[in-house]
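Q: all I have is the shape, not the residue letters:
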């Protein structure tokens, strides 16, 4: 495994979750740039692709991560 493989695997799992939950359309531009980051790294993208990733994919990714963290906290609290 390379240096970024672990991070890319985490991003791939998060991407798959977003698609499975219907939060990202796999045919959308944001899904395409996310797959490019997973496969080729962030530096492989053009400025336009980086903008799409940062403005359209990352916000969904961050929102979902926050939702999962809240659910984890709720689930870990005793009744």
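A: Yep, that arrived. What you see is a predicted model, and the numbers here were worked out from it, not measured in a lab.
Q: contacts, neighbours, all on C-alpha from now
A: OK.
Q: which helix or which strand is home to residue 75?
A: In this assignment (DSSP states H and E), residue 75 forms part of helix 58-76.
Q: pull the residues that contact that helix.
A: 14, 15, 18, 23, 24 (C-alpha atoms under 8 Å, 6 or more residues apart in numbering).
Q: most neighbours out of those residues, which is it?
A: Within the contacts of helix 58-76, residue 15 tops the neighbour count with 22 neighbours, counted by other C-alpha atoms under 10 Å.
Q: let's bring in a second one:
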């Protein structure tokens, strides 16, 4: 998701997502937890749904 520019590089959400990747969710402070839960998790959920739809479309015969 980060490779696709979500969240946008240079934003707080991007930095927090990087922190979770490298040091885990438990390394976040309460303010960072709130931002991660409000911005990153919904973006991950949306992207997961998009990928699921693409997989379904690609698995159906023409």
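A: It's in. Quick caveat: nothing in here was measured; it's all calculated off a predicted structure.
Q: quick check: TM-score for this pair?
A: The TM-score (TM-score structural alignment, normalised by the length of the second structure) is 0.90; 62 aligned residues with a C-alpha RMSD of 1.1 Å.
Q: returning to what we had before: in the second structure, which residue range corresponds to the helix holding residue 75 of the first structure?
A: Per TM-score structural alignment, the counterpart of helix 58-76 of the first structure in the second structure is residues 41-59.
Q: have a look at how far, on average, the matching stretch is from the first structure.
A: Compared with the first structure after fitting, stretch 41-59 of the second structure has a mean deviation of 0.4 Å; criterion: mean C-alpha distance after the TM-score superposition for the first structure.
Q: burial measure for the aligned partner of residue 13 of the second structure in the first structure, as a count.
A: Residue 13 of the second structure maps onto residue 30 of the first structure when the alignment is built from TM-score structural alignment. For residue 30 of the first structure, the tally of surrounding residues (other C-alpha under 10 Å) stands at 23.
Q: for residue 30 of the first structure, which non-adjacent residue is spatially closest?
A: Sequence neighbours aside, residue 57 is the residue nearest to residue 30 of the first structure in space, at 5.3 Å (criterion: C-alpha to C-alpha, 6 or more residues apart in numbering).
Q: over to residue 35 of the second structure?
A: Nearest non-adjacent residue to residue 35 of the second structure, counting by C-alpha to C-alpha, 6+ apart: residue 13, 6.7 Å away.
Q: tell me the contacts of that neighbour?
A: 7, 35, 36, 39, 40.
Q: and for residue 26 of the first structure?
A: Residues in contact with residue 26 of the first structure (C-alpha under 8 Å, 6+ apart) are 19, 32.
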